[in-house]
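1. Just to be clear, the model below is a prediction. Sequence and coordinates:
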Amino acid sequence: MAPSSLSVAEAAARLRQARRVAVLTGAGISAESGIPTFRDAQSGLWARFRPEDLASPEAYHRDPELVWQWYAGRYRDVMAAEPNAGHRLLVQLERQVGEGFSLITQNVDGLHARAGSRDPVELHGTLLSSRCERCGHVQPLPPPDQFTPPPVCERCGARGRPNVVWFGEYLPPDALSAAEDAFDRAEVALVIGTSAQVYPAAGLAAETLRAGGVVIEINPEPTDLSMQVQLSLRDTASVGLRRLLEPDEA
């Protein structure tokens, strides 16, 4: 049975009163910074490749140089972008809620941390670091203009791979556990700019609903989640967040 619906004003009030808030973000929040989605980034020279040809363990084993060229280009693109109003509004919400705030993202662009979010849980990893193939050490990549792939592990000297989750790989257990716990405990959960089709992230909102919490979706397009939540706003991330957090200005 679908939960009772809320008006924007009622949802904004619940958000102001909540002491435990969980947020899940997807590609939609970074679109306003000019970051293309994973598949949209496959343009130009990359258009002839399937996603699995560039983002899978098999692809990397077959041609690590090609895969690193792809990821180095994406790394340059995200570092040239800037956090937008949506990212900054979530920083504002985090300060408002305090310790009970959790930010979970499917994005790998690092924009939440650059906007000032304290400790975002990056379910799919990040383009901003590499992970050693031998010892597993994670280290930040050099600035884009100083980076020539592949990176070399500063601990053992082995080659590093992109520190992202590829097709056929599991999400980091600690990150997934933190996300599930945050949504299970949340009084209010926000699901922003995600299609709600990629599991297990797509199932997080159900944790909040099962526990009796409120779920608010912000997405310009309807998703599989839209009819299950108390409020679904057909807005971009920044506009929807402003309506909830700054109702007098929206």
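-> Arrived safely, thanks for sending. Numbers count the residues shown, from 1 in each chain.
2. hey, let's count contacts and neighbours off CA atoms from now on
-> Fine.
3. tell me, how many neighbours does residue 63 end up with?
-> 12 (other CA atoms under 10 Å).
4. go on, the one 3 residues further on?
-> As a burial measure, residue 66 scores 14 neighbours (other CA under 10 Å).
5. Residues contacting the strand or helix carrying residue 191, please?
-> Assigned by DSSP states H and E, residue 191 belongs to strand 188-192. Under the contact criterion CA atoms under 8 Å, 6 or more residues apart in numbering, strand 188-192 has outside partners 14-15, 18, 20-26, 28-29, 183, 205, 208, 213-219, 237.
6. so where do the helices sit in this structure?
-> For the chain, the helices defined by DSSP state H cover 8-17, 27-31, 57-62, 64-80, 85-97, 111-115, 173-185, 204-210, 237-245.
7. shouldn't residue 120 be in contact with residue 103?
-> Yes. With contact defined as CA atoms under 8 Å, residue 120 reaches residue 103; the gap is 5.0 Å.
8. which of those two has more neighbours?
-> Higher neighbour count among residue 120 and residue 103: residue 103, with 25 against 18, using other CA under 10 Å.
9. give the contact list for the more buried one.
-> Residue 103 touches 22, 23, 24, 25, 119, 120, 121, counting by CA under 8 Å, 6+ apart.
10. what's the closest of those residues to residue 245?
-> Distance to residue 245 across the contacts of residue 103 (CA to CA) is lowest for residue 23, with 13.8 Å.
11. Name the residues of stretch 83-99 that come out as buried.
-> Buried residues in stretch 83-99, defined by neighbour count with 16 or more other CA atoms under 10 Å: 83-91, 93-94, 96-97.
12. here comes the other one, which I'd like you to weigh against the first:
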Amino acid sequence: MERVTHVDRAREVLREAVEQSDDLVFFGGAGVSTASGIPDFRSEDGLYRQQFAYPPETMLSHSFYEAHPTEFFDFYRKKMVALGARPNRAHRKLAELEGSGPLTAVLTQNIDGLHQMAGSRNVLELHGSVHRNVCQGCGRVYPAEWVMATEGVPVCEECGGPVKPDVVLYEEPLDRRVLDAAADAVARCDTLVVGGTSLVVWPVAGLVDLFSGRRLVIVNKGATAMDGRADAVLDVDIARAFDF
């Protein structure tokens, strides 16, 4: 296993992985979007290191959403929705690689929609998206801009039902169709690039166990739970690493 701490060498490793791949899949987490101004969760400046009335893990749980909906939406609007964020170099390069052929799928734990904004088409959103907000009564879907313009608990304009973000909260199951599609993509690809995630959130971290292709590359600032399985570990800023 090669461990890389210099950006220039990291770019070389990624370029080689792309050039030698026929079916490349990217699996990313919160670290992909930090260069776009969206904080991650577990780093030194991450969301879980900040002080709130309740722990973020509690406020992002289904039970908290049910018991304290007003507080949930106050936190959600302030910390989980970043409508001003724009794709960074990593998002744009991945969209470019999909357009040129070798990249077949982007698997993301992020809910910000930046991959699609950058131009990626085959994006599997494992934890949902802030850009879909669904009435629990009639099923009408509202955009994030509509939720941000409301106060308190948003209610449907048609039936008056509560509108819930289409994001996977703690205590909620993942969408089985999305998870199955992600598993199929990892199982069939010959190159898997994992980026911006410490691989500690299950069950999505277990997707890496399904990989049996030629090359596994991990790009993350800091160690991950799967470093020992990788062919190369790039301990560098992911946006800079994808600038090739």
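-> In hand now; what should we look at? Source: prediction; values computed, not measured.
13. so the top strand by length along the second structure versus helix 176-188, what angle?
-> The residue-count maximum for a strand in the second structure (DSSP state E) belongs to strand 128-135. If you take axes from the mean of the first three to the mean of the last three CA atoms, to 10 degrees, strand 128-135 of the second structure sits at 160 degrees to helix 176-188.
14. aligned partner of residue 172 of the second structure in the first structure?
-> With TM-score structural alignment as the criterion, residue 172 of the second structure lines up with residue 169 in the first structure.
15. what's stretch 117-128 of the first structure aligned against in the second structure?
-> Taking TM-score structural alignment, stretch 117-128 of the first structure hits residues 120-131 over in the second structure.
16. centre of the chain versus the matching stretch, how much separation?
-> Chain-centre distance of stretch 120-131 of the second structure: 8 Å, with CA atoms, centre = their mean, to the nearest Å.
17. what do you get for stretch 215-231 of the first structure?
-> 17 Å.
18. Check what contacts that stretch and list those residues.
-> Taking CA under 8 Å, 6+ apart as the rule, stretch 215-231 of the first structure contacts 2-8, 11, 28, 188-197, 205, 208-209, 214, 232-237, 240-241.
19. same question, stretch 65-83 of the second structure
-> 38, 59, 60, 64, 112, 130, 144, 145, 148, 152, 153.
20. buried stuff in it?
-> Buried residues in stretch 65-83 of the second structure (16+ other CA under 10 Å): 65, 69, 70, 71, 72, 73, 75, 76, 77, 80, 81, 82.
21. export those to a markdown table and tack on distance to residue 8 of the second structure?
-> Below are the buried residues of stretch 65-83 of the second structure laid out as a markdown table (distance: CA to CA, whole Å):
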| residue | distance to residue 8 of the second structure |
| --- | --- |
| 65 | 45 |
| 69 | 47 |
| 70 | 47 |
| 71 | 45 |
| 72 | 43 |
| 73 | 42 |
| 75 | 39 |
| 76 | 38 |
| 77 | 38 |
| 80 | 33 |
| 81 | 33 |
| 82 | 31 |
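22. Out of the residues you listed, which is nearest to residue 51 of the second structure?
-> residue 75 (12.0 Å).
23. residue in the first structure matching the closest one?
-> Using TM-score structural alignment, residue 75 of the second structure sits opposite residue 70 in the first structure.
24. And residue 194 of the second structure, by the same measure?
-> So, by TM-score structural alignment, residue 194 of the second structure is matched to residue 191.
25. Neighbours of that match, how many?
-> 26.
26. Against residue 131 of the first structure, how distant is it?
-> The gap separating residue 191 of the first structure from residue 131 of the first structure is 29 Å, by CA to CA, to the nearest Å.
27. Ok, residue 115 of the first structure next?
-> Distance from residue 115 of the first structure to residue 131 of the first structure, by CA to CA: 24 Å.
28. When these two are compared, which one has more neighbours?
-> Using other CA under 10 Å, the more surrounded residue of residue 115 of the first structure and residue 131 is residue 131, with 22 against 18.
29. how much space is there between the closest residue to that one other than its chain neighbours and residue 117 of the first structure?
-> Nearest non-adjacent residue to residue 131 of the first structure, counting by CA to CA, 6 or more residues apart in numbering: residue 138, 4.4 Å away. Going from residue 138 of the first structure to residue 117 of the first structure by CA to CA gives 20 Å.
30. Equivalent analysis for residue 42 of the first structure, please.
-> 29 Å.
31. How about residue 215 of the first structure?
-> 21 Å.
32. Have a look at these two and say which one is more surrounded.
-> residue 215 (31 against 20).
33. Tell me which residues touch the closest residue to residue 116 of the first structure other than its chain neighbours, please.
-> Residue nearest to residue 116 of the first structure in three dimensions, not counting chain neighbours: residue 91, with 6.1 Å by CA to CA, 6+ apart. Residue 91 of the first structure sits next to 115, 116, 117 when contact means CA under 8 Å, 6+ apart.
34. want to throw those residues into a markdown table with distance to residue 48 of the first structure?
-> Shown next, in a markdown table, are the contacts of residue 91 of the first structure (distance: CA to CA, whole Å):
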| residue | distance to residue 48 of the first structure |
| --- | --- |
| 115 | 34 |
| 116 | 37 |
| 117 | 36 |
